[in-house]
Structure formats: structure tokens, C-alpha cells
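Chemist: Provided below for reference: sequence and predicted model.
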Amino acid sequence: MKASFLTMYGLVFVGVIHSHDQFLNACHVKMIPASFIQTHERHYTGLKVHITPPVMFSSNGSLKETADSKGKLYKLILAIEDNPSRAQELIWETTHGSESAASSSIKVEALLKYKFGSGTYNIGWELEWNSLQKLVERKELYPFPETSIDPQIYITKNPGMYSFSWVKGKGPRLHFGDNQQSSRILTYNDFQKTGIEFLLFSYADQNVAFQLGMIESGIPPRIFQQIVQCGNLEHLKLELVHNRIRGRCSLIADSIENERDIFYHPLNFDFDFGHHGQRIQFKLAQFIIAEGDICTLLIGKSTGESNEWVLGSSFLRAYNVTIDTGEVKTYKLVATNEEDLL
């Protein structure tokens, strides 16, 4: 059996119905702000994990080695909440570390299997010191402020049904299984010819993907540069600071209120998945963070093709997302009104 760990993969999403609060107390893993080094800047989101025995990290994110570090096995386990697991639901399966992913060469000595509903999920990995160190070096394990792993990598390398939600005041979460209902299921191909309206312009044949390991959503660089230059946004006095767009919250809030009645703002995203005639909107108030009267837009430059748009974890403020990462990947998206930040 192959016991490979984590490899990056891009995903996309699916269908829309009205909001509900069924995820509020469901079994979940918290998605927490994450960083590879000690810093106040947060660009990533990770699934919280516990490592035993405990390990220490230096401020630059590297593992601190002790005299007996290499003689131990380390268990890295997802921090599941709101569902105390029974012994029969958890099974450690030995893999003997004999096989690993060619792309990462991470050897896993044992996998912790978690039976939930009709599915079985990998939620724990037993590793030698060298393998744990490789995860850190390859930035597959976040050391700060708490240990965590990339959610997009996790669901890709561990096929199954996963749902993502945002709980007001608590942030994003990953859930096992699918608690959602939807009249429409979409696939990867449905998002390769998307129409997008943004900054008063329409863009045809755009590619849309998820990257829930990023807090920010990504837009093509040429369009990103236009935001601070857009004449229709001059009154917001937006500035580009350290590759992030910032402005005064009071001005942004006023502009949102002025546009609320017509359900439109130049900085809202409108997506038209033409194959199914489905339109969704990601509003400005759902992808900003405030510090005093300074608001930061949670959008940045995408790194792929010139027509690539990437939705980060802040998108979960607007939609619950279910992703089946099995052989035939399918997606569902359910509109919520959990958290408008202004």
C-alpha cells in the first residue's frame, strides 16, 4: 500500500442553494492562520494538527534537533473537535515505511484511519525524524503560530468527501462527509470557461480554481494592478502596501452602503458558469479584514496563467463548499450570509 503524504493540487467548485447553519456543531478541524516563520503577517490557512512527542522550531521555521531526535517516531494527527472518537473508529494501520510518493519521498510508518459516516479518512501519520524534517523543509507543515497542514494538499492526497464552512466569530473549518443538499453538482470542466465581472469589466473564458490553503483570493496580475488605478474607485483612496491593497474602512463602508440597494460594487466578483447558466457573487464586504480604520482586501496576484482566478479560504465567508476528491471529482457550493465584515 502506498502511504505517501502531501502534494499540491488545484481544485474548483460547485452549485448554489440558500444558507443554513447545519455545520455549526458538526465534527470538524479548525482552519487556522498559518506561517512558515514567526511573523505577524498571515497569508496561509492550515488544518490544526498535534505532534507527539512535542517538537521545537526556530524563528525561521526549521526544526530544532536534539540528541535523541532521530531515535523517535513522531505522530502527526489532525485536531478533530466536536466529535469525541470511540476506539473502534480509530485504527492505526502499519505501512512499514516501504513506499513513498516519488514527488516528495516522505516515508510514513503508519496511518491513523478514522471511520466517519460511510467514509474512512486518514487523519494521522507516524513519521521518522527525517521525514518530519522534509515536511518542514518543503513547506508542507506550518510551524507557526500552531502546527498545521495545508487543507488543499490534505484533501487531494487523502481522497474522500469533505466540506468547508465559515462559523461567524470563529473562522473556517473542514468537515468530514457531506451534510449539504444541492440541486446542482459541477465538475472541474465547468470552471474552465467562466465569465467574470470585476472592476466594471467583463472577462470571458476564465479559469477558476480553489486554493483553500491561502487566505487571499488570487486574480490575474494585470487586473490586480488596475485596482488602485481604477477611476471609479478614486474616492476610496486605495494604496498598494507590501503587495496588499489597503484603504480606510470608513470610506470602504460608505461605498458598500451606497451600492447596497443595487446589489453591485466595482470590487464585487460576479461569476457566470455559462455551461449551467449559474451566477454567483463574492462581495467586497466578505474579503476584507480591518485593523482600526485600515482595511486590507484579501486578494492578491494569481501565479498561474493570465486568465486564472483562485479562491482562497476567505471565500468561505460567502459560500459553504463540498468537494469530493474521489476518482470523479465533484463540487457543491451553498450560499451563506455568515460574515460580512463591514
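Modeler: That came through fine.
Chemist: C-alpha only now, for contacts and for neighbours.
Modeler: Fine.
Chemist: any buried residues in the helix ranked longest in the chain, and which?
Modeler: Using DSSP state H, we find that the single longest helix of the chain is helix 249-259. Within helix 249-259, the residues that qualify as buried are 249, 251-253, 255-256, counting by 16 or more other CA atoms under 10 Å.
Chemist: could you point out which element follows that helix?
Modeler: strand 269-273 (DSSP states H and E).
Chemist: list the buried residues for that next one?
Modeler: 269-273.
Chemist: try this one side by side with the last:
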Amino acid sequence: MLSRLHTSLLSSLILVGAACGDDGNTSATETSTSTTETPTSTDPTTTTTTTDDPTTTTTIDETTTTTSTDPTTTDPTTSTTTGVMPGDCAAPADDADEDGDAIANKDDNCRCDANPNQLDFDGNSVGNVCDEPLKFTIADGAPPEFNALQSQATASQFIAMCQFPVTLVATGGQIEVTLDDVGTGRVFAASVNMADTPQLECDIPLIVNVKLVIKSLVITGPEPFAVTFPFTVPDHDSGTITGLMSAIHNIVVNAILDVQESSNEGIAMPGESPLMDVPGSFPAGTVTVDNATGQVTVDFDDDGHTVFQQETMGGLQITLSGLTGKLRLRQ
């Protein structure tokens, strides 16, 4: 049992060292209002509906409440159901200024959240502040220029130590970006899928030599849009924005570690071990979003960031130092 514990911990550390659903927003147009054009009685228990046949009436037990839609609130240029902008509140397209941003409702691309700049990055006539997040899901660009993240893993015990490079190649996932009206973006690595690694080797002389492969690696972000980055309005208007992340991006790792060879089964037993919900973090990187190509790029260039560090019960300490490379996805 202790051997398997060593194996699991070693696996977790190597993997996380190596490694370094929709936000649920609901637009106003997703809610359909039940309508009726039939006159009803004021009797709270029944409703009498008169048809074209004057001799026929139908009595309905009023257990279901229906509402009438005022046709004057329907803006033919927006939602035909509610008369509001997609992703916005129920303000009609009139001369009023619901959000007080000096833009009349009828001209406002976000009527209930103030956005005097009317910034609309993707040009869909819905302002940034009430638009859905931009979502990028397809790995775009081949290694080594894009989607190959490089790092250095270290395993040490007392004065014995081994180091081995790890390259993780992204195959897809979902990175989301939201923008405001004045110059702040937010980035969320909802998921990043990695290809199986080639065989990796860690050799601590006289202690253990391990050859392993990391399989089915998926990195997820537990904190949606917790990391911000700045952008300028002129860059926004040009269609390409770039800014440095304000903080590290926390991640959670799930994968399978396949120990293919081991010289010391007491420390690392051969076989596959699941790695579940292992915590770690990406360093702060530079985020670039290009509207014309539908791409987002996160450029990591940090040799000092500790992506993960932990000591096993057997005294083996695993550390990942640094992360470099460009992760690029497209819509």
C-alpha cells in the first residue's frame, strides 16, 4: 500500500510539474413569455373564451397563469419575443436612457449597463459589457512555435536529484475572454487538453530510475474570469488587443500516469495510476486577442515560476520550475 502511495504522489508531482462548462450567462432572449390575444373574464376561478362560433363557449379551469405582451414594447430590430437587446435587460428601444450613459435606449448597444464608449469588439451590435464571452476551442498552430509548453521537472531526495524536461502539446480546449467598455479584459482557461507525452525518464542514482508517459491530460480552471489584463481603446478599435495578466491562473490537473519501467518498485510501481484534481497554476502570461482571425494567444515566458511543488511521504520532493511557450486557440 505504501508503494502505491509513493507511486501516486510521485505521479501527481511529475504530472502537475509537467502540466505546468459555458459560464452559464443567460440572455434575455432565452426566456420566452407566454402570450394570448383572447379576452378573459375577471372570475379568478374560470376563464371563458369566445370563439368565432357565437354559440360555442369554452370554460377552462384557471390553474395556469398567462400574460399578455404589449405589442408596443416589441422592437423589430431586436428580439421579436421580448423587444430587448440580446444579453441585455428588458428596456424598450425608446428615447429614454435606462443606464444613464448619455446614449438613448434606441441607440444603445447595451441598454441597462452603462457603456458610454459603446465598445463592441466582435461587431455583433451587442456591447462588450452585456455580450457573451468570446470562446476559443480549436488548437491553432503547430509546435514548436505554438501549443508546445516547455518546463523543467526536478525530483530530489536528500542530496540526490534528477532533472528532466517536459513538453506538453495542446490539442484543444476552451479559453474564454470577456471585455469591458473602458480597457479591462478577463481571461479564463476553462479547459486545456494535452496530447500524451513521449516517454519521460527520471534517474536518481542508487535510488530509482523511472520511465513514464503522461496520458489523457486535461487542465481545467476552477475560478472563472479571476485573472484580468489591460487593453487600450485604440487597440480595441483596431481589432487586436494585448495585455499582461494581472496574476497567476490557478489550474486543476486530471490525467493518467503510466509508469512503464521502474528500478525500485518500492518508490514507483509499474502500471497506470489516475491523477485526480491535482492543484497547480499557470504563471502570468501575455494575452492577445485578434478579432479578424478569431484567435487568442497566451504567451508564457517565466523561468522562475513554481508551477507545483510537493514532498512525498517517502521524502521525494518534486518541483516544476518555469513555463515557456505560446498557447493559441481559435474560434
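Modeler: That came in fine, so what should we check first? Being a predicted model, the structure only gives us computed values, none of them experimental.
Chemist: TM-score, when you put one on top of the other?
Modeler: Superposed pair, TM-score by TM-score structural alignment, normalised by the length of structure 2: 0.27. Supporting alignment: 155 aligned residues with a CA RMSD of 6.9 Å.
Chemist: looking at the buried residues of helix 249-259 of structure 1, spot the one nearest L73 of structure 1.
Modeler: C249 (49.0 Å; CA to CA).
Chemist: that closest one and N207 of structure 1: what is the separation?
Modeler: 31 Å (CA to CA, to the nearest Å).
Chemist: do the same with Y162 of structure 1
Modeler: In this view, Y162 of structure 1 and N207 of structure 1 are 22 Å apart by CA to CA.
Chemist: go on, I77 of structure 1?
Modeler: Taking CA to CA, one finds I77 of structure 1 at 34 Å from N207 of structure 1.
Chemist: likewise for L112 of structure 1?
Modeler: Distance from L112 of structure 1 to N207 of structure 1, by CA to CA: 36 Å.
Chemist: before we move on, what about F164 of structure 1?
Modeler: Noted for F164 of structure 1: a distance of 21 Å to N207 of structure 1, by CA to CA.
Chemist: likewise R222 of structure 1?
Modeler: For R222 of structure 1, the distance to N207 of structure 1 equals 15 Å [CA to CA].
Chemist: which SSE is the residue nearest to F271 of structure 1 when sequence neighbours are not counted in?
Modeler: Closest residue in space to F271 of structure 1, ignoring its immediate chain neighbours: I196 at 4.7 Å, by CA to CA, 6 or more residues apart in numbering. According to DSSP H and E, I196 of structure 1 maps onto strand 194-198.
Chemist: could you check the angle strand 269-273 makes with the helix or strand immediately after that strand in the chain?
Modeler: Using DSSP H and E, the helix or strand that follows strand 194-198 of structure 1 in sequence is strand 201-210. Put simply, strand 201-210 of structure 1 runs at 80 degrees to strand 269-273, going by axes from the mean of the first three to the mean of the last three CA atoms, to 10 degrees.
Chemist: can you show me the strands along the stretch 101-250 of structure 2?
Modeler: Applying DSSP state E, counting those that start in this stretch to the stretch 101-250 of structure 2 gives strands spanning 134-139, 148-157, 160-179, 184-194, 200-204, 208-220, 227-230, 240-244, 249-262.
Chemist: which secondary structure elements does the fifth one sit against?
Modeler: For strand 200-204 of structure 2, the contact count by 3 or more CA pairs under 8 Å, 6 or more residues apart in numbering; DSSP states H and E identifies strand 148-157, strand 160-179, strand 208-220 as packing neighbours.
Chemist: what's the angle from the shortest one to strand 184-194?
Modeler: In this case it means strand 148-157 of structure 2. In terms of direction (the same axes, to 10 degrees), strand 148-157 of structure 2 departs from strand 184-194 by 70 degrees.
Chemist: hmm, who's touching strand 148-157 of structure 2?
Modeler: Strand 148-157 of structure 2 has contacts (CA atoms under 8 Å, 6 or more residues apart in numbering) with 14, 17-18, 20, 142, 161-170, 202, 204, 315-327.
Chemist: let's see that with 7 Å instead.
Modeler: 14, 17-18, 20, 161-170, 315-326 (CA atoms under 7 Å, 6 or more residues apart in numbering).
Chemist: go on, the second one?
Modeler: Taking contacts as CA under 7 Å, 6+ apart, the residues outside strand 160-179 of structure 2 that touch it are 18-19, 128-129, 133-139, 147-156, 185-195, 197, 201-204.
Chemist: the helix or strand where T47 of structure 2 lies: which residues count as buried?
Modeler: Assigned by DSSP H and E, T47 of structure 2 falls within strand 46-50. For strand 46-50 of structure 2, a neighbour-count test (16+ other CA under 10 Å) marks 47-48 as buried.
Chemist: output the buried residues of strand 269-273 of structure 1 as TSV; include the columns distance to I123 of structure 1.
Modeler: As requested, those are exported to TSV (distance: CA to CA, whole Å):
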residue	distance to I123 of structure 1
F269	35
D270	36
F271	34
D272	36
F273	34
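Chemist: out of those, which is nearest to T296 of structure 1?
Modeler: F269 (16.4 Å).
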